[in-house]
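Asks: fold the following for me, if possible:
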Amino acid sequence: MTALTLVTADGATSTSELADAPSLTKPSAPLRSRQAYAAAHVVPRVWADNTPGQPAEIDWDATLAFRRSVYSWGLGVADAMDTAQRNMGLDAAATRELIARSAEVAREEGGSVVVGVNTDHIDQDHIGLDSIVDAYKEQLHFTEDQGAGPVLMASRHLARAAESAEDYRRVYREVLATATTPVVLHWLGTAFDPSLAGYFGSTDWEAASGVLLEIIGEHADKIAGVKMSLLDAAAEVSVRERLPAGVRMYTGDDFNYVSLIGGDSIGDGDGHSDALLGAFAAITPVASAAIQALDAGDPERYVALLGPTEVLSRHVFAAPTFYYKTGVAFLSWLNGHQTAFQMVGGLHSARSLPHLSRIVELANAANALEQPELAAHRWHGMLRLNGVDA
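Replies: This is a model prediction of the structure:
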């Protein structure tokens, strides 16, 4: 049995037994009890100038193969969102190409894809509300033309320009009026992007949620759901309980997803959330198996499968949370979905070796290492490269 070498923050090493490969089965039919999207990352060309500030050069074969893998497990793909390094290395040209290519793969695989719509192709920091509306519309219509579902992301431009809740109502009203396909709204908290403080007109989540719900109520026929990424389970449940009929709550809470997705199926309150999670890109097979368990009426197996992944996800998304993308790409490399642990913009350097070691330890315990021997081989090689005996 292979022993995993682990390293702590003070440089001490220890060993842990490598778990066997997980015995998980791909679904034979579409998942029924929950809609679940994995927010996917991008893989750069290994030989590209993957340094801060450089345009993204994407390894399209590896990037799209990862999406095909997600579809094979019955999950949908949420693309061109913060997991794909929007506003953290994925430039406008690469974003457009990613959306077009990902939508094409979804059609080929018969999978469901939603993609981020933002204003980030405008390279000015400060623009007026009219320009923000136009920027949103441009990306929205491009997304619709590709045949992907739009996720209206929180805009840094709007956060800077808005002087009141009414400014948010106006922008969303004008953008949603032109939507020709149902839209998911995205409320991204400051843990993911500090520049979005005060979004929807207030730093108090209860006041902000009131504005969000007003926007949804006014345009319920245009809105498929809302993705909440506040890392606050009580706030999510509060909003979920007040959504109009037919509007879904997609949890973006990578700290508390087990109870939020399980909901009344596991005896936790009324209703449930669906899922649109960066964490599900890191644990796709386990997430699929857990939802298959719900489909089979086996909530105990759902908890047994997904429960151990939450401590892993909490570590991957530990503060500073916006560097969680490094953990997602690291697990992708360990699991054989890319040949090198590299990221657009040099973000593979954003987490320490002990942080990555803890990911290895927790992934091993949560059955999230798809090919344990490969993962151990790659991890031990990384340790040796960094001067740690393994």
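Asks: drop to CA atoms for contacts and neighbour counts, all remaining ones
Replies: Fine.
Asks: how much space between A177 and Q146?
Replies: Noted for A177: a distance of 19 Å to Q146, by C-alpha to C-alpha, to the nearest Å.
Asks: now do the contacts for the residue lying closest to I261 once chain neighbours are set aside.
Replies: Closest residue in space to I261, ignoring its immediate chain neighbours: S273 at 4.7 Å, by C-alpha to C-alpha, 6 or more residues apart in numbering. Counting by C-alpha atoms under 8 Å, 6 or more residues apart in numbering, S273 makes contact with R34, R240, R248, M249, Y250, T251, L260, I261, G262, G263.
Asks: now those residues in TSV, with distance to A340?
Replies: Shown next, in TSV, are those (distance: C-alpha to C-alpha, whole Å):
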residue	distance to A340
R34	33
R240	40
R248	37
M249	35
Y250	32
T251	30
L260	34
I261	33
G262	35
G263	38
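Asks: in helices only, show me those.
Replies: Among the contacts of S273, the ones falling in helices (DSSP state H) are R240, L260, I261, G262.
Asks: okay, now the closest residue to G246 other than its chain neighbours: neighbour count?
Replies: Nearest in space to G246, with sequence neighbours left out and distances taken as C-alpha to C-alpha, 6+ apart, is A224 at 7.2 Å. Counted with other C-alpha atoms under 10 Å, the neighbours of A224 add up to 20.
Asks: of all the contacts of S273, which comes closest to L353?
Replies: Using C-alpha to C-alpha, T251 comes nearest to L353 of the contacts of S273, at 29.7 Å.
Asks: correct me, but that closest one touches K227?
Replies: Yes. Counting by C-alpha atoms under 8 Å, T251 does reach K227; the two are 5.6 Å apart.
Asks: shared neighbours of the two, anything?
Replies: Shared contacts of T251 and K227 (C-alpha under 8 Å, 6+ apart): L276.
Asks: and for comparison, fold this next one:
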Amino acid sequence: MTELTLLGADGVVTSVALQDAPGFTRPDAPLSSRVAYAAAHVVPVVSADNTPGQPAQIDWDATLGFRRSVYGWGLGVADAMDTAQRNMGLDAAATRELIARSAEVAREEGGSVVVGVNTDHIDDEHIPLDRVIDAFKSQLAYTEDQGAGPVLMASRHLARAASSADDYRRVYREVLAAASGPVVLHWLGTAFDPALAGYFGSSDWRVASDVLIEIIGENADKVAGVKMSLLDAASEVSVRERLPEGVRMFTGDDFNYVGLIGGADVPQAAQPERDPASARRHSDALLGAFAALTPVASAAIQALDAGDADRYLAILGPTEELSRQIFAAPTFYYKTGVAFLSWLNGHQAAFQMVGGLHSARSLPHLSRIVELANASHALEQPELAADRWHAMLRLNGVGA
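Replies: Sure, this is the predicted structure:
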């Protein structure tokens, strides 16, 4: 039996048995009980200057190959979002090319793709609301021209420029009016980006959610859904139950997704209290975590499709501890864990990231990811993962 070497924060080396490959099977029909997107990362050219502040040079074969793999498991791809290092290394030129290439792959694979629309191509930190609106509209038009579904991401420019909730209402009203079809709105919490404090006009989620619901109500024909990433299950359920008919809640809660996605169909899953009379039985998914554990997520949703709530919980439940480790504070460095697992699982040749972000987590932190991925069957090729991890330990002077 192969042993998996682990490194603790105290420097102590231990080992556990390497689990067998999970044996999950790809779906033979589209997933039906939930709509699920994996927010995908990008893979840089290994020989590029992958250091802070340098332009992103993307390994397109590996980056797009990962997206093809996601489609093969029946999930959709959410691209050019924070998992792809928006505002953390992915520059405007690389973002535009990623959107175009990803949309083309989606057409080739028959998959569903949504992509982030932001204002981050503007270099000036402080711009007036009119420029915020124009910047949103510019990226929105480009995204629609590529044939991808837009996700209106939370904008740092808007957070800086807005002086009241009315400013948010105005910006979203004008941007949504320019959309040719329904879009997804994204509420990203400060754990992911501290610059977004007070988004939608308040630091109190209850007050801010009132503004969000008003924006959706005024533009219901232009909103397909909301992705909430506050890492607070109760706030998500509260907003979910207030959404107009036809507007989906896409959980972005990488801490509590098992209960939120399972919803009333999995009553034994840990989840916040919901109104039993509510027609909103569950959240759909748009998660960075699902990029780290795509086969497991697919197998769990296949179980829900088959009406097997116990199997859903048995498959997906153990991954939540892994996701909490990947997204541990400082949460915005979670991208490092996603790329690390991509490398362990053979989706890229090297553990490299745009902007040098592969150095953002410690070796003991990564060791805990390895341990939890092994325990939750998130290692797609366990022997390969063990070989790569042990080589990394040796490179860092840890015997394996």
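Asks: what's the distance between the residue nearest to I261 of the first structure and S112 of the first structure?
Replies: 18 Å.
Asks: spatially nearest residue to the residue most central in space within the second structure (excluding sequence neighbours)?
Replies: Closest to where the C-alpha atoms of the second structure average out (C-alpha atoms, centre = their mean) is G288, at 2.3 Å. Excluding its sequence neighbours, the residue lying closest to G288 of the second structure (C-alpha to C-alpha, 6+ apart) is A39, at 4.6 Å.
Asks: could you pull out the helices for the stretch 51-200 of the second structure?
Replies: Under the criterion DSSP state H, counting those that start in this stretch, the stretch 51-200 of the second structure contains helices at 60-72, 92-109, 129-146, 156-161, 165-178.
Asks: from I301 of the second structure, how far out is G11 of the second structure?
Replies: 39 Å.
Asks: ok, back up a step: from the contacts of S273 of the first structure, which is closest to A319 of the first structure?
Replies: Nearest to A319 of the first structure among the contacts of S273 of the first structure is T251, at 19.2 Å by C-alpha to C-alpha.
Asks: contacting residues around the closest one?
Replies: K227, M228, S229, E236, Y257, L260, I261, S273, D274, A275, L276, L277.
Asks: export these to TSV and tack on distance to K26 of the first structure?
Replies: Compiled in TSV, those are given as follows (distance: C-alpha to C-alpha, whole Å):
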residue	distance to K26 of the first structure
K227	26
M228	28
S229	28
E236	30
Y257	21
L260	23
I261	20
S273	22
D274	19
A275	18
L276	19
L277	19
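Asks: now the second structure: which of those match?
Replies: When the contacts of T251 of the first structure are mapped onto the second structure and checked using both residues aligned by TM-score structural alignment, their matches' C-alpha atoms under 8 Å, the preserved contacts are K227, M228, S229, E236, Y257, L260, I261, S273, D274, A275, L276, L277.
Asks: can you give me the neighbour number for G397 of the second structure?
Replies: 9.
Asks: which of the three states applies to it?
Replies: coil (DSSP: H, G, I helix; E, B strand; the rest coil).
Asks: the alignment partner in the first structure of it and A100 of the first structure, how far apart?
Replies: By TM-score structural alignment, G397 of the second structure lines up with G387 in the first structure. Separation of G387 of the first structure from A100 of the first structure (C-alpha to C-alpha): 42 Å.
Asks: do the same with M88 of the first structure
Replies: Taken as C-alpha to C-alpha, the span from M88 of the first structure to A100 of the first structure is 20 Å.
Asks: ok, E236 of the first structure next?
Replies: 31 Å.
Asks: who has more neighbours out of the two?
Replies: In this view E236 of the first structure and A100 are compared by other C-alpha under 10 Å, and E236 has more residues nearby, 23 against 18.
Asks: that one: what's it in contact with?
Replies: M228, L230, T251.
Asks: roughly how far does it sit from L230 of the first structure?
Replies: Distance of E236 of the first structure to L230 of the first structure, given as C-alpha to C-alpha: 8 Å.
Asks: what do you get for G210 of the first structure?
Replies: In terms of C-alpha to C-alpha, G210 of the first structure sits 15 Å off from L230 of the first structure.
Asks: which one of the two has more residues nearby?
Replies: Neighbour count, other C-alpha under 10 Å: between G210 of the first structure and L230, L230 has more, with 21 against 17.
Asks: pretty sure the more buried one is in contact with D193, am I right?
Replies: No. In terms of C-alpha under 8 Å, L230 of the first structure does not count as a neighbour of D193; the distance is 10.5 Å.
Asks: what residue in the first structure is paired with the residue nearest to the centre of the second structure?
Replies: In the first structure, G288 of the second structure lands on G278 (TM-score structural alignment).
Asks: hang on, isn't L260 of the second structure packed against A233?
Replies: Yes. Under the criterion of C-alpha under 8 Å, L260 of the second structure makes contact with A233 at 7.2 Å.
Asks: more neighbours, these two?
Replies: L260 (27 against 22).
Asks: any idea how far the more buried one is from L313 of the second structure?
Replies: According to C-alpha to C-alpha, L260 of the second structure stands 12 Å off from L313 of the second structure.
Asks: so where do the strands sit in the second structure?
Replies: Taking DSSP state E as the criterion, the second structure contains strands spanning 3-7, 13-17, 36-39, 76-79, 113-117, 149-152, 183-188, 223-229, 248-251, 284-287.
Asks: could you dump the ones you listed to TSV with distance to R68 of the second structure?
Replies: Shown next, in TSV, are these (distance: least, C-alpha to C-alpha, whole Å):
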stretch	distance to R68 of the second structure
strand 3-7	29
strand 13-17	31
strand 36-39	12
strand 76-79	9
strand 113-117	11
strand 149-152	17
strand 183-188	23
strand 223-229	23
strand 248-251	22
strand 284-287	17
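Asks: and the ones you listed: which comes nearest H377 of the second structure?
Replies: strand 13-17 (12.5 Å).
Asks: list the helices and strands the closest one packs on?
Replies: Applying 3 or more C-alpha pairs under 8 Å, 6 or more residues apart in numbering; DSSP states H and E, we find strand 13-17 of the second structure packed against strand 3-7.
Asks: just the residues contacting the strand it packs on, thanks.
Replies: 13-18, 363-364, 367-368, 370-371, 386, 390, 400.
Asks: try 7 Å
Replies: V13, T14, S15, V16, A17, L18, P364, S367, A386, H390, A400 (C-alpha atoms under 7 Å, 6 or more residues apart in numbering).
Asks: could you do stretch 369-378 of the first structure as well?
Replies: By C-alpha under 7 Å, 6+ apart, stretch 369-378 of the first structure touches L4, L18, A19, D20, A21, P22, L334, N335, A363.
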